[in-house]
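A.B. asks: starting from these lines, generate the structure:
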Amino acid sequence: MDNKRDILALLRAVAAGDAAPEDALLELKQSPFEDLGYAKVDFHRPVRQGNCEVIYGAGKTPEQISGILSAMHERCCGNILVTRLDPAAAEKVGKTAVLDYSPTARLAVAWPRADTPALGHIVVASGGTSDMAVSEEAALTAEAMGNRVTRLYDVGVAGLHRLLSNLDVLMSARCVVAVAGMEGALASVVGGLVDCPVIAVPTSVGYGANFGGLSALLSMLNSCASGVSVVNIDNGFGAGYLASMINQMEGAQE
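C.D. replies: Here you go, the predicted model:
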């Protein structure tokens, strides 16, 4: 089981008489984690948070990543996210696991599930093409977690008409992820147009006074638009994860 939908399906099978309570209990109470020596793989993450554990690839060897993936796959986990995975490591890990890898986002989905739903509507908007790596990390994360995602790339405030031509898409979203570097103004503009939560993602794109994304971060934190929250610099994964939680809140799919 890799998400709360699988757990609910198991419980509904018990309620319908299609599965024995004892079998369901055994599946749920199996060891909550496995100690691999270099990692303690958390198998109860879906019970607590709704999705299986995500692997942060930077700083781990391909062998360590493969070992963690193997342990999770043995527990029937799918759509396992591996973030910040460089192409060389992805090539090695791909020899032992089924990977859907994006070199742009440096993100892999291991053992992708064909039955992944596309619920609700999340929009990922970027200020410029240079923000695409972070934007794709957010979009792919949300899609792997079962959300419908629309990408609006290169719609920054330097050419505001590009954003305004997509108002119908923005206003139909349940959550918008606004990704921008430079001065980070996109989040404030989007926040003033929509009635849903906006997750602002500052990027490290910009010239010297951008300070590696700090100027965009401070601009977004000081946004005058209501309903804008901010994640860390270049944290597309965190934005995609949070957008998924908002989009799939109880009753949001009605």
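A.B. asks: switch to C-alpha atoms for all contacts and neighbour counts from now on
C.D. replies: Fine.
A.B. asks: just the strands in the stretch 51-200 of the chain please.
C.D. replies: According to DSSP state E, counting those that start in this stretch, the stretch 51-200 of the chain carries its strands in the segments 55-56, 80-83, 99-102, 107-110, 119-126, 147-152, 175-180, 198-202.
A.B. asks: adding distance to G238 and mean neighbour count, write these out as JSON lines.
C.D. replies: Output for the strands of the stretch 51-200 of the chain, formatted as JSON lines (distance: least, Cα to Cα, whole Å; neighbours: other Cα atoms under 10 Å):
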{"stretch": "strand 55-56", "distance to G238": "12", "mean neighbour count": "16"}
{"stretch": "strand 80-83", "distance to G238": "11", "mean neighbour count": "24"}
{"stretch": "strand 99-102", "distance to G238": "17", "mean neighbour count": "18"}
{"stretch": "strand 107-110", "distance to G238": "13", "mean neighbour count": "25"}
{"stretch": "strand 119-126", "distance to G238": "13", "mean neighbour count": "24"}
{"stretch": "strand 147-152", "distance to G238": "15", "mean neighbour count": "20"}
{"stretch": "strand 175-180", "distance to G238": "10", "mean neighbour count": "32"}
{"stretch": "strand 198-202", "distance to G238": "9", "mean neighbour count": "31"}
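A.B. asks: this one next, for a side-by-side:
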Amino acid sequence: MEQDQLLKVLQDVANAALTPADAIQKFGNESFEELDYAKIDTTRTRRTGYPEVIYGAGKTAEQIIGIVTAMKERQKSILATRVDSKKAAAILKTLPFLDYDATSETLIARAKKVEEVGNIAIVTAGTSDMKVAEEAAVTAEIFGNHVTRIYDVGVAGIHRLFAKLEIIRQANVVIVIAGMEGALTSVVGGLVDHPVIAVPTSIGYGSNLGGMTPLLTMLNSCSSGISVVNIDNGFGAAYNASMINRLISEAHE
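C.D. replies: The predicted structure is shown next:
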């Protein structure tokens, strides 16, 4: 248990706001906080360097409210992904300190002071990939990374990519997001000297197969230095990119 949390528990006991028995239970479960429907991981930041994030799909508005309420006492930033607008509206009535981004479908509370490090470039093949891209961008930003957005530069008009190539090359990590056949990843991978993380999206016509076509294209890319995350997984790409970006930034210090 962190020192400030320990002090609060002791103060609550001294003020008779918490019984000694309840205090012992808190000490015993210091690695998580028990709710009826969830267990809040209270030591994730200490273990991994990153706070717990709420996956909103499949959770009710009331459950998310309860989880956020428990989490905000322990971590400075809050991120909930995959929260649709109807659910978000219900949550914001109770938790107005949260901000909702409709494009990425994320609910966030940012720490007042976040020192951005390094640079992650997020590159999309098309405008239709922006939902996944913004999930990645919001995630990377709340984890303290500087993010450069470069959208709609797919291979159908490859001159658009070349016009932004020098900006892309300045990033420590590049996240490439593409649907259809997913060819953009191989092109970018052959033009930069930093890690590339590929995100296949479910955007495309019938033979896109819900993202399976770009997934297989990216997995079979002939460009080296590319890693691939799951379909539409902007969050996972940003998490991985953030870890790489921080290692690079720390090495330059």
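A.B. asks: still on that earlier bit, dump the strands of the stretch 51-200 of the first structure to TSV, plus distance to G212 of the first structure.
C.D. replies: As requested, those are exported to TSV (distance: least, Cα to Cα, whole Å):
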stretch	distance to G212 of the first structure
strand 55-56	21
strand 80-83	20
strand 99-102	24
strand 107-110	22
strand 119-126	17
strand 147-152	24
strand 175-180	12
strand 198-202	10
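A.B. asks: closest one to A252 of the first structure among the ones you listed?
C.D. replies: Distances from A252 of the first structure to each of those were compared using Cα to Cα; the shortest belongs to strand 119-126, at 7.5 Å.
A.B. asks: what's the closest one aligned against in the second structure?
C.D. replies: Structural correspondence for strand 119-126 of the first structure: residues 117-124 of the second structure, per TM-score structural alignment.
A.B. asks: how distant is that stretch from the center of its chain?
C.D. replies: In terms of Cα atoms, centre = their mean, to the nearest Å, the centre of stretch 117-124 of the second structure is found 13 Å from the chain centre.
A.B. asks: relative to the first structure, what is the average displacement of it?
C.D. replies: Compared with the first structure after fitting, stretch 117-124 of the second structure deviates on average by 0.3 Å (mean Cα distance after the TM-score superposition for the first structure).
A.B. asks: OK, contacts around the most centrally placed residue in the second structure?
C.D. replies: Ranked by distance to the mean C-alpha position of the second structure (Cα atoms, centre = their mean), the top residue is T139 at 3.0 Å. T139 of the second structure sits next to L79, F235, A238, Y239 when contact means Cα atoms under 8 Å, 6 or more residues apart in numbering.
A.B. asks: and the gap between the aligned residue in the second structure for G240 of the first structure and T185 of the second structure?
C.D. replies: G240 of the first structure maps onto A238 of the second structure when the alignment is built from TM-score structural alignment. Computed with Cα to Cα, to the nearest Å, the distance linking A238 of the second structure and T185 of the second structure is 16 Å.
A.B. asks: can you give me the helices for the second structure?
C.D. replies: For the second structure, helices defined by DSSP state H occupy the ranges 3-14, 20-28, 44-48, 61-71, 85-94, 130-142, 159-163, 165-169, 184-189, 212-219, 234-252.
A.B. asks: give me the buried positions along the longest one.
C.D. replies: Yep, that's helix 234-252 of the second structure we're talking about. For helix 234-252 of the second structure, a neighbour-count test (16 or more other Cα atoms under 10 Å) marks 234-246, 248 as buried.
A.B. asks: switch these over to JSON lines; also include distance to K164 of the second structure.
C.D. replies: Formatted as JSON lines, the entries for the buried residues of helix 234-252 of the second structure read as follows, by distance: Cα to Cα, whole Å:
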{"residue": "G234", "distance to K164 of the second structure": "21"}
{"residue": "F235", "distance to K164 of the second structure": "24"}
{"residue": "G236", "distance to K164 of the second structure": "25"}
{"residue": "A237", "distance to K164 of the second structure": "21"}
{"residue": "A238", "distance to K164 of the second structure": "21"}
{"residue": "Y239", "distance to K164 of the second structure": "24"}
{"residue": "N240", "distance to K164 of the second structure": "23"}
{"residue": "A241", "distance to K164 of the second structure": "20"}
{"residue": "S242", "distance to K164 of the second structure": "22"}
{"residue": "M243", "distance to K164 of the second structure": "24"}
{"residue": "I244", "distance to K164 of the second structure": "22"}
{"residue": "N245", "distance to K164 of the second structure": "20"}
{"residue": "R246", "distance to K164 of the second structure": "24"}
{"residue": "I248", "distance to K164 of the second structure": "22"}
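A.B. asks: and which of those residues is nearest to G144 of the second structure?
C.D. replies: Using Cα to Cα, S242 is the member of those that lies nearest G144 of the second structure, at 8.2 Å.
A.B. asks: let's have the helices of the second structure in a markdown table, adding distance to G204 of the second structure.
C.D. replies: Formatted as a markdown table, the entries for those read as follows, by distance: least, Cα to Cα, whole Å:
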| stretch | distance to G204 of the second structure |
| --- | --- |
| helix 3-14 | 49 |
| helix 20-28 | 50 |
| helix 44-48 | 36 |
| helix 61-71 | 31 |
| helix 85-94 | 24 |
| helix 130-142 | 14 |
| helix 159-163 | 20 |
| helix 165-169 | 25 |
| helix 184-189 | 14 |
| helix 212-219 | 9 |
| helix 234-252 | 17 |
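A.B. asks: mind checking which of the strands of the stretch 51-200 of the first structure is nearest G191 of the first structure?
C.D. replies: Taking Cα to Cα as the measure, the strands of the stretch 51-200 of the first structure were each checked against G191 of the first structure, and strand 198-202 came out nearest at 6.2 Å.
A.B. asks: so how far does the closest one sit from its counterpart in the second structure?
C.D. replies: Here strand 198-202 of the first structure is compared with the second structure after superposition; its mean distance to the aligned residues, by mean Cα distance after the TM-score superposition for the first structure, is 0.3 Å.
A.B. asks: between that strand and helix 132-144, how many degrees?
C.D. replies: When axes from the mean of the first three to the mean of the last three Cα atoms, to 10 degrees is applied, the directions of strand 198-202 of the first structure and helix 132-144 differ by 140 degrees.
A.B. asks: relative to the second structure, which residues correspond to strand 198-202 of the first structure?
C.D. replies: Under TM-score structural alignment, the alignment places strand 198-202 of the first structure onto residues 196-200 of the second structure.
A.B. asks: test my guess that S227 of the second structure contacts V196.
C.D. replies: Yes: assessed by Cα atoms under 8 Å, S227 of the second structure is found in contact with V196 at 6.4 Å.
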